[in-house]
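K.L.:
Generate a structure from the sequence data that follows.
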Amino acid sequence: MNQRSSLGSEELARQQAQVAVIQTSPETSEDDLIDLKKVWRAVFRYKWGIVGLSILFGLITAMYVSTIEPVYRASATLLLESREANLVGVEDIYSSSYRAYDYYTTQFEILKSRSIAERVVRNLELHKRPEFQPGEKKQSGFSLQSLLPAREQSPPVQLSPAEREKRLIDQLTGYVAGGLVVEQVDYTHMAHLSFNSTSPRLAADIVNAMAEEFIAANLEARVEGTLQATGWLSERLSVLKKNLRDSEQALHDFRQMEGLVHIDGETNLGGNELAGLSQRLEDARRSRIEAQNIKADIQNMPGASTEELMALPAVLKHPLIGGLKRSQSEAERRVAELSMRYGPKHPVMISARSDLQVATEDLRREVRKVISGISLEYEIALRNEQQLQVNWESRKKELQEFNRVEFDLQELERDVETNRQLYDLFFTRIRGVSEGGGFEKPHARIVDRARVPASPHSPNVKRAAVIAAVLGLVLGAAVAAVIELIDYTIKQPDDVQNELGVPLLGTLPLEKTKGESTFPAYWHEPQGRYAEAIRTIRTGVLLSELDEPEKIILVTSTVPGEGKSTLVLNLGAALAQMERILIIGADLRRPSLAQKCGLEPGHLGLSHYVSGTAELEECISELEDSGIWAMPAGVIPPNPLEMISSKKFENALSSLKGQFDRILIDSAPVQAVSDALVLAAYADAVVYVVKAGSTHAGAIKKGIGGLLTVNKSLNGVVLNQFDSRRADQYFANGGYYQYGGYSQEQA
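P.N.:
Next comes the predicted model:
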């Protein structure tokens, strides 16, 4: 008992989860990302339609393009020479300096200009060709203007022949300039020129003429620039020549006025003399300072002896004093040596002392002379310094005046030199321009001339047809994807769980009826795939009632025509092999069970029994072919809902449950009326029939959700009329099981 209660609670929880999933709005799936698998499935499903649309687009396009007049394209290759290749750089004078890339881009834009195109028109005389002559426009066929009321028009302007020719040339210039295509080759100085025309000869002539006129126009422009530069240089040269002459005359006059003598380019002769005089003054000042210092030392030693005076460096360094000092020292040494041998009065000693005295006296006398000479040297050095100072100051003033004059002289000389350099520069340039003006090198050359095309460039029928076919494929695939994305029907078994969120009880294949049959019958071909599908559904119903047998099973659908009556008959026949089965046609609004059972249209049935016009036994008939008992709907009553809601109908079900092992009720669709909701309250289980690819998933969810609010026991959904053979082709999930195939193979 506890296990059964536990299973019941689990089933209740499962059914509540189903209600929550089913009652979810179908629009929630629309906000999800596009399912690529679903899109691919749609494309594969409509593949032959897509291919047909592609072929149709290709054929129509090919037929249309074949009627278009062919257009020929002629091409030539042009090479721009480097700017540095010119023999004479006239561009430095009359053109701006652009980067190399800008230069070549500019030249290619000039190539497409109207001025070059007009030169081509005049050179080829296109305005005189018959195909470009204006003619009268023929008015033929229907036109919208013919329906409008006539209005006054101003008379046409009369043009002279010259004006008509000019207007035609302007029109042809636009035609040539607009039709020329210039494609610059990357990382090179080359470009491909091409022109399209219905005349192959004309296309080649225009391309070649454009290249030639482009080169000729550039040469003419450069020659004209050379002539302009020559004229400007000549005018400027005459002005510079006059300026040079005036500056030279001013320099000459200044030298004459100042009395300057120009010797080998040197005019400054006093600078070196002043430098020498400054050096002599410095030497005299140094001598005077030395003499003054010696004199000061002597004056600080009044009454000094000869030995003290000889201690002075100036006296000691005197050359004569040094010699006398050596003589004195020699005499003193001789006296000392003789004193050791002779006595004081010996004549030799007396002679030696006499020599010593003479040497000492000579030394003293010379020291006095040197002392007297030092004072005299100081006086001479002082006077010499003073004289040199006076001379230096005088010469300095003279030199300052001369520097002023020399500054003015140098300024005039600079003017002369500047004017001479400008004159020489312009003179050299004008000679170069004049001599090189006749040697202009073309700035471009034709690498490959255009040839007359042998085959048309357009229209390309094959390419246009292929493009149209591809567009047809894309359009067809897009339409198929849109149809699939907006199609919310249940098309395959996987959609039952994915879209509806309820279990799949089984799938009934689409069968073609034979003979007089109006529906596939289980008992007609027991070993067929349809019968095998019915047995699978039977197994699912039996497995769902392991704990509590389901005596009353309600079979319904969303809308009419989904095959619920057919399922009731076949499922009942399958169950009748094991049980005593009764089927009741409870669709009292559009009954179809009696016809499918082979009963008469007025056969007694449910409406007769509930209304009391017939007994229960009279309303039930046994079907010998299928082995089941059937109670058809009977006549259509005026109040079907009140009839199935009556107490008598409930009592009849209770009585029949005792007579039969199982009762299958064929109910009206849930979307049309509420009869199914009333019948669901009597049923132990509900089987919901969905026709594949027919009913909107939102309506199915709404119908199942309404049933689950009344009866929680939903066995599952049966997908009816599913074309499994086409599904194997349409869907990429790999071959749905073909019912009956296994048993046939075993046979």
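K.L.:
Please count neighbours and contacts with C-alpha atoms only from this point.
P.N.:
Will do.
K.L.:
Quickly find the element holding the nearest residue to G706 once chain neighbours are set aside.
P.N.:
Once flanking residues are discounted, G706 sits nearest to L677: 7.2 Å by CA to CA, 6 or more residues apart in numbering. For L677, the host element (DSSP states H and E) is helix 675-682.
K.L.:
tell me the angle of the following helix or strand past that helix relative to helix 675-682?
P.N.:
Per DSSP H and E, the first helix or strand lying C-terminal to helix 675-682 is strand 685-691. With axes from the mean of the first three to the mean of the last three CA atoms, to 10 degrees defining the directions, strand 685-691 sits at 150 degrees from helix 675-682.
K.L.:
which helices and strands does strand 685-691 pack with?
P.N.:
Packing partners of strand 685-691 (3 or more CA pairs under 8 Å, 6 or more residues apart in numbering; DSSP states H and E): strand 552-557, strand 714-722.
K.L.:
looking at those, which is buried most?
P.N.:
Across the helices and strands packed on strand 685-691, averaging neighbours per residue (mean count of other CA atoms under 10 Å) puts strand 552-557 on top, at a mean of 27.
K.L.:
helices or strands up against it?
P.N.:
helix 564-576, strand 662-666, helix 675-682, strand 685-691.
K.L.:
between the ones you listed, which one is nearest to L606?
P.N.:
Smallest distance to L606 across these (CA to CA): 11.1 Å, for strand 662-666.
K.L.:
Give me the residues contacting the closest one.
P.N.:
Strand 662-666 has contacts (CA atoms under 8 Å, 6 or more residues apart in numbering) with 550-556, 564-565, 568, 572, 579-587, 593, 656-657.
K.L.:
what about 6 Å?
P.N.:
551-555, 565, 581-586 (CA atoms under 6 Å, 6 or more residues apart in numbering).
K.L.:
one more, for comparison:
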Amino acid sequence: MNNNLPVPDGNGNWIVDRYSVDRLGITTEPVNAEGGKGLDFAALLRIISHWRWLILGAVGFGVIAAIIITLLTTPVYRSKVTLEVNPPTVEIMDEQERDRSSTGVNSWDYVATQVGLLSSRSIAERAAQDLNLANNKDYVGTEGDTSTRLKTAIDKVSSGLNVEAPEDGQLIKYTFDAESPQLSATIANQIAESFINSNLQRRYEASAYARNFLEKQIAKTRGDLEKSERQLVAYAQAQGIINTGSGDAGSSPTDANSIQGESLIALNKALADATARRVAAEGAYRSGVAVGATADVTASTQVLRQSRATLESEYQDKRTLMKPDHPDMLSLRSRIDELDRQIVRETSQASSGRTNTLLAEYRGALAAERALQGRVGALKGSVLDLRGRSIQYNILQREVDTNRSLYDALLQRYKEVGVAGGVGTSPVSIVDRADLPSSPYKPNLLLNLLAGLGLGLAAGLASAIALEYLYDTIKTRDDVRQKLGLACLGAIPKTSGQDSFIEELKDPRSIVSEAYSAVVASLRFSTDEGLPKTLIVSSTRSGEGKSSSALAVAQNFARRGASVLLIDSDLRKPAFKAASDKIGLTRLLTGEDEPARSHIVATQFSDLWLMPSGPLPPNPADLLSTSRFHEILSEVTSLFDIVIIDAPPVVGLADALLLASVAGHVMFVVESGKTRTKAAIEALRMLGGTGAHILGATLTKSAEDMGGYGYKAYGYGALDRKRTEILMIPHETDS
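P.N.:
As a prediction, the model looks like this:
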């Protein structure tokens, strides 16, 4: 026979037997031995529906707890203040001032720094001290000394301050919580004032440090400057150096700064002038003599020349009338010759005087030039000697100039620091001050109710899920497939009691009857041969509805025209009762010669017969372990179309295993919400060990909503809870 028991695959999973899967069309999936594949949405809805009262109780408890907490919580008032933060623009160094346009102060970093400073304990301490909160008994009480109360006040201010860092912009918003609206607004505003004062104080302290540093540097530089100046003067006195320069800082030292240099410059200028005069005199003497003598001669002989010209003109006029040897003509000629002699004499005298004058001037200029050249040569040697002796002087002079420049620069920085260190505009200003709160911030009844509702719902769901997995049971069709790896033959709804259950079975249109009809239909396709000839109905434990299911399946087959025998093989706790206890399975097992038909009785259902269990034996397992039960089963299977055996539970007893090894086919019954997964798996493993073919599982007492069947309206379980025996009454015609 085939066996559809879940078997391990070596990895901790359980595999469904292929035969049942193929016959019933169920998808083969790995099944964990602990049960289930996980928590999906459908499973969550089922858990919520099953544990709804627990979840509602947790929600109600959360709401009530929220109301109680709201009533017991001391009111807390919140005040809000808005500050504007502007990065500082005061720069101390010129280089920083020049670079400020490009580098600048990172506004975001500065605002973030201010947020951290505002949240610091030092601001809380300053605010507590400014308001004298240590002596405010309404805020810190009267216990402890002053220092202890001050520490308490600082802790309360720090804990009540909530600073909100801006995502963008330069506005910082913060709130302060206190049990008094007046204290809330007062402390919130004081924190803003203390924060601004703290910024100003830090700024002043920073500039004071810079001033102290500069004062030290100025004093040191002043000493260096005085020392270098003394060394310069001493060296100049020792070397006889007199510097006539302007003394401007940074000017390069030259030879003109000494007396010798100045004299050399003056002499060079005079020498240049003398050379120019000598060159001019020489030129005049050598090339300009002729030009200069002619001019002088012309000036001195001009009268004589005019007289001669007059006489010459008269002589020419008279020549037309007189001969040259005429006395008048001879007289005029002698007079003209005399004037020519006078002109020659005057010309010679004038030319000789001009030449002598130019020569004298040339000689004087040459002498002056040669004298100046000698003086300049002497001064050049003196200046060159002074230059050699001024090297050390220049070195000392440069040191003096450097120290003086450094000293002046430090003085200038000191003045700038003094200006920057003054109390100027604060980088923090108050935009909105805190107003007196009109209502408490906490407790918030609506928020507490929502929180209580949410926490209660979460706790309820968590508890439901925890209980669901703590008490891991089979509840739905999917659980049967996934946790047990079996085909679910059907799900039977709950009913209200025994009488109603029997009435439901008699009515083929009832919901319970329809549900078992679906189980019967599944059984018709559970084997290769179709409907099994013999069928064992068992369960993990007692009270799961196996006897009711055995009766319902048998009644459904009988209603369809098949002759059905129901055998009550539970020899310990039988579920079916006949009119007489002198017949039954026990009598057959203990008697060798009695035929089986003599222990079969008719029931109130047509075509349904019963073989009761008979009297309770002291050793049921010993009776069932003999070959007699196999003989009995062979006999009754030849008499009836179907034989259904109501077997005892599997766990803890050997009866069901012995019966299953003979019958061969098992329908496993599982009570919804009661049967533990591990127990069911263990029972299936034990049944599988007998070689029986487990056809599938029937889910009883199900609260699952099965489409249009409306199973939730029915209650089922009175039969197995009370273990009431069912009286099988035969028809009047069958006596």
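K.L.:
how close does the helix holding L677 of the first structure sit to the second structure?
P.N.:
Following superposition, helix 675-682 of the first structure is found to deviate from the second structure by 2.5 Å on average (mean CA distance after the TM-score superposition for the first structure).
K.L.:
Tell me what angle that helix forms with strand 714-722.
P.N.:
Going by the same axes, to 10 degrees, helix 675-682 of the first structure makes 140 degrees with strand 714-722.
K.L.:
So A469 of the first structure versus K462 of the first structure, what's the distance?
P.N.:
10 Å (CA to CA, to the nearest Å).
K.L.:
and the two? which has more neighbours close in?
P.N.:
A469 (24 against 14; other CA atoms under 10 Å).
K.L.:
can you pull the contacts of the aligned partner of G528 of the first structure in the second structure?
P.N.:
Under the alignment (TM-score structural alignment), G528 of the first structure pairs with S510 in the second structure. Going by CA under 6 Å, 6+ apart, S510 of the second structure touches E504.
K.L.:
now do 10 Å
P.N.:
Neighbouring residues of S510 of the second structure by CA atoms under 10 Å, 6 or more residues apart in numbering: 501, 503-504, 709.
K.L.:
Next: I553 of the first structure.
P.N.:
Neighbouring residues of I553 of the first structure by CA under 10 Å, 6+ apart: 541, 568, 583, 662-666, 679-680, 682-687, 713-715.
K.L.:
try it again with 6 Å
P.N.:
664, 683-686.
K.L.:
who wins for most neighbours among those?
P.N.:
The member of the contacts of I553 of the first structure that has the most neighbours, counting by other CA under 10 Å, is V686 with 28 neighbours.
K.L.:
Is it correct that that one is in contact with L554?
P.N.:
Yes: if you go by CA atoms under 6 Å, V686 of the first structure and L554 touch, sitting 4.7 Å apart.
K.L.:
still on that earlier bit, let's have the helices and strands packed on strand 685-691 of the first structure in TSV, adding distance to S607 of the first structure.
P.N.:
Shown next, in TSV, are these (distance: least, CA to CA, whole Å):
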stretch	distance to S607 of the first structure
strand 552-557	18
strand 714-722	27
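K.L.:
Ok, which of those comes nearest Y101 of the first structure?
P.N.:
strand 714-722 (69.9 Å).
K.L.:
still on that earlier bit, if I look at the match of G528 of the first structure, how far off is D499 of the second structure?
P.N.:
For S510 of the second structure, the distance to D499 of the second structure - CA to CA - is 14 Å.
K.L.:
same check, this time on Q217 of the second structure
P.N.:
Distance, Q217 of the second structure to D499 of the second structure, using CA to CA: 113 Å.
K.L.:
I123 of the second structure too?
P.N.:
Distance of I123 of the second structure to D499 of the second structure, given as CA to CA: 83 Å.
K.L.:
who's more crowded, those two?
P.N.:
I123 (24 against 12).
K.L.:
would that one count as being in a helix?
P.N.:
Yes: under DSSP: H, G, I helix; E, B strand; the rest coil, I123 of the second structure falls within a helix.
K.L.:
ok, residues contacting the helix holding L677 of the first structure?
P.N.:
Residues external to helix 675-682 of the first structure that are found in contact with it (CA under 6 Å, 6+ apart): 641, 667-668, 670, 707, 710-711.
K.L.:
ditto for stretch 222-242 of the first structure
P.N.:
Taking CA under 6 Å, 6+ apart as the rule, stretch 222-242 of the first structure contacts Y423.
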